[in-house]
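Asker: I would like to see how this sequence folds:
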Amino acid sequence: MTPSITQPTCGALDWQLTGHGNIPMNVSLNCQPGELLALLGPSGSGKTTLLRSLAGLYQDVAGHIHSGQDCWLDTRRGINRPPEQRQLGMVFQGYALFPHLNALENLLIPLRHLPRQQALQSAQAWLERVHLKGLERRKPHELSGGQRQRVALARALVAQPRALLLDEPFSAVDQATRQKLRRELALLRQEIQAPTLLVTHDLEEALQLADRICVLHHGQLLQVSAPDQLMSHPASPTVARLLGMQNLFEGRILASDQHQLLLDWLGLPLTLPGQPEFITGQTVQWMAPPQSLLLHRPDRPVPGDKENPVQGKIEELVLLGPHASLSIRPNHAPDWPLRFYVPRHFVERQQLQSGMAVTLSLLADQLHLFSP
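Answerer: Sure, this is the predicted structure:
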C-alpha cells in the first residue's frame, strides 16, 4: 500500500520582481498553498529566469519575495536569503541527480540535518510513494528516464519544502512516460500543501495540471487565469497567438446595448450577446474559438444552422490520426479562412472533401471580442 506523506502547512508564495539582465522582467504574482501555477510561454519569455530568481539562483533582480510571513528577498532592505535557506524543492529539466549516488542516497542529501534513522525512513517512504520501491540501490544510469525523474521529484519533496519549483520536468522523457508522470504529479498534488510552480512551454501540460496559468512574454505577465477562462477569453490577440489560437479577425460594431451586439465582419453581420462596454462604430478584434464553430453540409442541416451562418467551401482537409484539420474559406471573405479540428469519424460520416461547399454556424455566446 502506498504510504501517505504528511506535509507541513505552508504559506503563500508572493513576489514582485523586476530585472534588467538578458531577459528584462516585470512580474508581480502569488501562488497559494496547494495551488499549482503554470508559467507558460515561448522560449526566451523569462519562465526559467523567474523560477531561478525565486530559488535565489539568479541575482540580477530587484523587488521582494515572501513565503507566508518569511521574507526571502527585499532589495530595498538588503535582504537576500541564499538558496539553501529558502526551503525550496526544485526539479530540473535534466534531473540534476548525483551520478555517483544511488536513488536512496540522492534523497538523503537534503535530509542531512536529521538523525540517520529518521532520514532513512523518510527517504524510503518517498521512494515508495513515487513507485520506486526495490530500486533504492540503483544509480541514475541504471534507471530509465521516467524513474530518474521520479527520484528527482521525491528528492525535491522529501525535505518538506515551503514551495515546489518544477522547470519543464517532463520534457526529457518520451510521450507515454510524460503522460504517466503528469498523472502521478496530479495525484501527488492532493498531498502536497506547498505552492507549486510549473515552468512549461507545453499548453496541454499546463491545461492538464494547473489551477491557474500565467502567460509570460519577454519577461512581462500578459494574463493569469484559470485554464478554461484563458482558453475561452484570452486577454489580447497576442495571448491568443502565443497559445496557438487561430481565427483572429477585425470587425466594426454596428450596434450595441445590454441585450445584443451587432458586429460587421467584412460585410457579414454577426449577432452576439450584449456587451455594453463596446460602442457603435468602434473597430475591434475578435476571435472565433473552435467551440464556436458548427460545421454542416448545406444538404444536411442540423440544429444551430441559423445562428450566424457563414457560407464557404473546404479549402484544405488534412487527416492527422484520429483528427482532421479543416480550413474553410468564407465566400464573403476569401482571404480570411476559418481553421479548426474535427474528429476523423465526423469527416468520414459527413463525407467531407476538399472543394465541397459547407456552412458554418458561429455560435454567438462562444465568440470573443478583445477589449481595446
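
Asker: from here on, contacts and neighbour counts on C-alpha atoms
Answerer: Will do.

Asker: how much space between the residue lying closest to residue 57 once chain neighbours are set aside and residue 11?
Answerer: In this structure, residue 57 finds its nearest non-sequential neighbour in residue 83, 6.7 Å apart by Cα to Cα, 6 or more residues apart in numbering. Computed as Cα to Cα, to the nearest Å, the residue 83 to residue 11 distance reads 18 Å.

Asker: this one next, for a side-by-side:
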Amino acid sequence: MGSVENDIKVQLKLNKQNSFRLDIECHLPIQGVTAIFGPSGSGKTTFLRCMAGLERPEVGNINVAGECWQSSELFLPAYQRAIGYVFQEASLFEHLSAQGNLQFALNRAADPISDLFFDEIIDLLGLKKLLNRYPNELSGGERQRVAIARALLIQPQILLMDEPLASLDQSRREEIIPYLSKLRKTLSIPILYVTHSIDEIVQFADYILVLEEGRQMAEGPVSDVLSRSDLSAFSGYNTGCLWEGKVVERSEDWHLAKIECFSDVFLWVKDTGVEVGETLRVRILARDVSLTLSEDNSTSILNKLPAKVADVTDDQDVGMVLVQLDCESGSLTARITKRSANELGISVGANVFAQVKSVALVC
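Answerer: Below is the predicted model of the structure:
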C-alpha cells in the first residue's frame, strides 16, 4: 500500500488472563469500509477496543495517517482519540429525545458543527421525522441510525462499528443496510466494521482483515480475499467472487437489469429499481457456476461468459474441484465435480464458457 500517511498502521500483541492472545500487524486503508471479519472469539471486538484505546496491549503501535496514537513511549487515552464508536446496542440516553442525543454529540465535538453538516447527517440517515421521538418510541433500526449519527457528529477521524446489526432481526437489518451503503459512498473517513456476516461484507466493505483465534489470517481488497480458497471461511461451499459493474440497460418487460462489469463483460441481474448509470455489486458463488466447452443457447441460463481456465485445485469435498477462470479483466471460480472436470477435459489453458444463473447474483 501507500506511505504511512495514507495508511492505518497497526501492530498489537495482547495476552489475556483467559489465555486468549491477539497478534496482529496490518496496514489498513485510510478510506472506505474495512471489515474486521472472523468467527465468534476471533478477536474482532478486542481489536476494535484496542483501536479505541479501551484496552492496552502489551505491545501496541497504532499510527493513523501519520499521527501516532500508541507506541512504546505513548498511549493516547480513548477521549484523546478522534473516534466515533457504534456498539451492538444503540446505547442512547433514554431520558433524551433523538434530538437531545444528537445535541450531546454536538457538545462533545472538537470543532463547531455547521447547520449544513448537521442537516447532511440527518438526511443521510433519514432522521428528520424521528428527532422529537424518545428511544422507547424508536425501532431497533431507528435507534441504531440515531447512534450512528451521534458518532458522526463528533467529527471523528475514524468510525468504529462493532456488529451494529447483530441485535436486529432480519427486517430491521434490511431497513438499515441501505443507510450503511450510503455511508460507504458518502463519507470520506475510514470505517472499521466488525462483522461475522459475509453478506454484510459483500454489500458494503471495500477491504477486509480476517481474524481467527486472535491471529491475522488475511488482509486485502474484498474482491481478492473473498476469492481465496485457502481460507476456511471462504472455501468450499462459500467460495465465490465479488464483481462491481454499471447498469447499462433495464428490461422492464423481463424485470432484469444489464450491468457491465468489465469491458465487454456483461451480466443480467434482477432489476431492483436501480437507474441506468448506477453501480451495483454482485457476488457470484462458485457453486452457481457451471462450465461448457461451447456456448449453449438451449439453456435457461442467461449469463454465458467466455473464459480461460487459469487453475484447477482440490476442494474440501473430495469429489469436487475448484476451477479458477479468467474472464477478460475479471476472475471467476466454478465448483464442479471431479467427474465433470475429467469428462470435459478441464485443464489449465482450456477455453470454456462459464454459465452463471441470474438468481445467484447478490446485488
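
Asker: which position in the second structure pairs with the residue nearest to residue 57 of the first structure?
Answerer: The equivalent of residue 83 of the first structure in the second structure is residue 78 (alignment by TM-score structural alignment).

Asker: what does residue 109 of the first structure give?
Answerer: That one, residue 109 of the first structure, aligns with residue 104 by TM-score structural alignment.

Asker: hang on, the residue nearest to residue 57 of the first structure packs against residue 53?
Answerer: No: when contacts are counted by Cα atoms under 8 Å, residue 83 of the first structure is not listed as touching residue 53 (9.7 Å).

Asker: of these two, who's got more company?
Answerer: Of the pair residue 83 of the first structure and residue 53, residue 53 is the one with more neighbours under other Cα atoms under 10 Å, namely 20 against 16.

Asker: got a list of what that one touches?
Answerer: 59, 61 (Cα atoms under 8 Å, 6 or more residues apart in numbering).

Asker: what is the equivalent residue in the second structure for it?
Answerer: Correspondence of residue 53 of the first structure to the second structure, assessed by TM-score structural alignment: residue 50.

Asker: what about that match, distance to residue 106 of the second structure?
Answerer: For residue 50 of the second structure, the distance to residue 106 of the second structure - Cα to Cα - is 25 Å.

Asker: just give me the neighbour total for residue 346 of the second structure.
Answerer: Residue 346 of the second structure, neighbours per other Cα under 10 Å, totals 20.

Asker: is the residue nearest to it when sequence neighbours are not counted in a helix, a strand, or coil?
Answerer: Leaving aside its chain neighbours, residue 346 of the second structure sits nearest to residue 309 (7.5 Å; criterion: Cα to Cα, 6+ apart). State at residue 309 of the second structure, reduced to three classes by DSSP: H, G, I helix; E, B strand; the rest coil: strand.

Asker: I figured residue 309 of the second structure was touching residue 327, is that so?
Answerer: No: using Cα under 8 Å, residue 309 of the second structure is not in contact with residue 327, being 9.2 Å away.

Asker: so for those two, which sits in the more crowded spot?
Answerer: Counted by other Cα under 10 Å, residue 309 of the second structure and residue 327 do not tie: residue 309 has more neighbours, with 22 against 18.

Asker: buried set for stretch 222-241 of the second structure?
Answerer: 222-223, 225-229, 233-236, 238-241 (16 or more other Cα atoms under 10 Å).

Asker: for the residues you listed, work out which two are farthest apart.
Answerer: Using Cα to Cα, these span at most 17.5 Å, a distance reached by 222 and 236.

Asker: quick one: the aligned partner of residue 155 of the first structure in the second structure from residue 180 of the second structure, how far?
Answerer: Using TM-score structural alignment, the partner of residue 155 of the first structure in the second structure is residue 150. Going from residue 150 of the second structure to residue 180 of the second structure by Cα to Cα gives 14 Å.

Asker: of the two, who's got more company?
Answerer: Set residue 150 of the second structure next to residue 180 and count neighbours by other Cα under 10 Å: residue 150 wins out with 25 against 20.

Asker: off-centre distance for stretch 98-105 of the first structure?
Answerer: Distance of stretch 98-105 of the first structure from its chain centroid, counting by Cα atoms, centre = their mean, to the nearest Å, is 32 Å.

Asker: actually stretch 25-37 of the first structure, sorry about that
Answerer: Put simply, stretch 25-37 of the first structure sits 13 Å off its chain's centre (Cα atoms, centre = their mean).

Asker: matching residues in the second structure for that stretch?
Answerer: Mapped onto the second structure using TM-score structural alignment, stretch 25-37 of the first structure covers residues 22-34.

Asker: can you show me the helices along the first structure?
Answerer: Along the first structure, counting by DSSP state H, helices occupy 47-55, 103-108, 116-129, 145-158, 175-188, 203-209, 227-232, 237-242, 344-350.

Asker: can you lay out those as TSV showing distance to residue 28 of the first structure?
Answerer: What follows is the helices of the first structure, written out as TSV (distance: least, Cα to Cα, whole Å):
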stretch	distance to residue 28 of the first structure
helix 47-55	11
helix 103-108	33
helix 116-129	33
helix 145-158	25
helix 175-188	26
helix 203-209	20
helix 227-232	18
helix 237-242	18
helix 344-350	43
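
Asker: so which of these gets nearest residue 288 of the first structure?
Answerer: Judging the helices of the first structure by Cα to Cα, what sits closest to residue 288 of the first structure is helix 227-232, at 9.6 Å.

Asker: now the closest one: which residue numbers in the second structure?
Answerer: Going by TM-score structural alignment: helix 227-232 of the first structure matches residues 222-227.
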